[in-house]
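J.: Next input, structure requested:
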Amino acid sequence: MSELVRLTAIVDTPLEPDAVEAAVSGPEYGAVVVFTGKVRDHDGGQAVSALEYSAHPQADRFLHTICAEVAAAANLPVAAVHRIGALGVGDVAVTVAVAAPHRAEAFGTCAELVDRIKHEVPIWKRQRFADGMSEWVNACG
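T.: Predicted structure coming up:
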């Protein structure tokens, strides 16, 4: 694992945002930005009751590669963990952290990393709606 990629994982257990933050924190960094993507109770005007995430068998490799590319480009430490399986409203689906000497770098790099994970890591979500219907979406969080 690259020195700047401090943690990457795809897990089927509840996420611990504090552990993801701790992976990138250090006395040389004045800013640590942590993004937690949670299951919301609506999407596209429909009430969402739950989500189910599934991942390609090599999704962890994609996640690590993206983290390594973003970390190398920014020269900043990064960490990202995504959950798969059944999640309820309010559960954390993804946690991403970036540390930097200053906040602007941390915010920008974290936003870029979240966007790349969402678009490039082969993770799919099944949204279950309150009316009993469901749909699959190719998205991260």
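J.: use CA for all of it now, contacts and neighbours both
T.: Noted.
J.: Next, please give the residue ranges for the strands of this protein.
T.: 5-11, 31-38, 42-43, 46-55, 78-83, 85-88, 92-100, 123-129, 134-137 (DSSP state E).
J.: Now do residue 20 against residue 125, distance only.
T.: 22 Å (Cα to Cα, to the nearest Å).
J.: of those two, who's got more company?
T.: residue 20 (23 against 20; other Cα atoms under 10 Å).
J.: wait, isn't the more buried one in contact with residue 99?
T.: No. Here residue 20 does not reach residue 99: they are 10.9 Å apart, not a contact under Cα atoms under 8 Å.
J.: before we move on, the earlier item: from the strands of the chain, which stretch is densest packed?
T.: Highest mean neighbour count among these (mean count of other Cα atoms under 10 Å): strand 78-83, with a mean of 28.
J.: now the other sequence, so there's something to compare against:
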Amino acid sequence: MVADPATGAVTLFVGTVRDHDPAVTGEVVALEYSAHPDAGAVLRRLADATAAHPDVLGVAVSHRVGRLVVGEPAIACAVATAHRAPAFDHCRALVEAVKAELPVWKKEVLADGSHTWVGSA
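T.: Sure, this is the predicted structure:
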């Protein structure tokens, strides 16, 4: 929950499935995310680490699993602070931590029916 009476800024990041990957030839039509059983605990730890900063008033983060088509949200992060600059900074740091540490993998499904696995999401 990011609601707090002292909140002056909430930064929200939503990462969506796009139709291309510069490293792959072909049109991406979907991503299929799978997660390690510990992914929920890792996500909570990352959210708690962000919430522990003294200027952070609230944090919410979620990463989806399963098949997502182009345009669908895959990750959402929200961080509340008293002022906008730290809200942006902490939200970006949380997104980067999720990308680096969350044990989630994605399979890119291409228009021709082929697919490729990408390390961590």
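J.: picking that back up, reformat the strands of the first structure as TSV; add distance to residue 110 of the first structure.
T.: Converted to TSV, the strands of the first structure look like this (distance: least, Cα to Cα, whole Å):
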stretch	distance to residue 110 of the first structure
strand 5-11	13
strand 31-38	7
strand 42-43	24
strand 46-55	22
strand 78-83	8
strand 85-88	23
strand 92-100	6
strand 123-129	19
strand 134-137	23
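J.: quick one: residue 28 of the second structure from residue 50 of the second structure, how far?
T.: For residue 28 of the second structure, the distance to residue 50 of the second structure (Cα to Cα) stands at 32 Å.
J.: swap in residue 20 of the second structure?
T.: Counting by Cα to Cα - residue 20 of the second structure and residue 50 of the second structure are separated by 31 Å.
J.: which residues in the first structure does the helix ranked longest in the second structure align to?
T.: In the second structure, with assignment by DSSP state H, the single longest helix is helix 84-101. Mapped onto the first structure using TM-score structural alignment, helix 84-101 of the second structure spans residues 103-120.
J.: Once aligned, what mean separation remains between that stretch and the second structure?
T.: Superposed on the second structure, stretch 103-120 of the first structure shows a mean distance of 0.2 Å to its aligned residues (mean Cα distance after the TM-score superposition for the first structure).
J.: And the contacts of that stretch?
T.: Contact with stretch 103-120 of the first structure is made by 30-35, 62-63, 66-67, 70, 74, 96-100, 139-141, as judged by Cα atoms under 8 Å, 6 or more residues apart in numbering.
J.: residue contacts, the residue nearest the centre of the second structure?
T.: Per Cα atoms, centre = their mean, the C-alpha nearest to the average position across the second structure is that of residue 75, at 3.3 Å. By Cα under 8 Å, 6+ apart, residue 75 of the second structure lies in contact with 13-16, 61-64.
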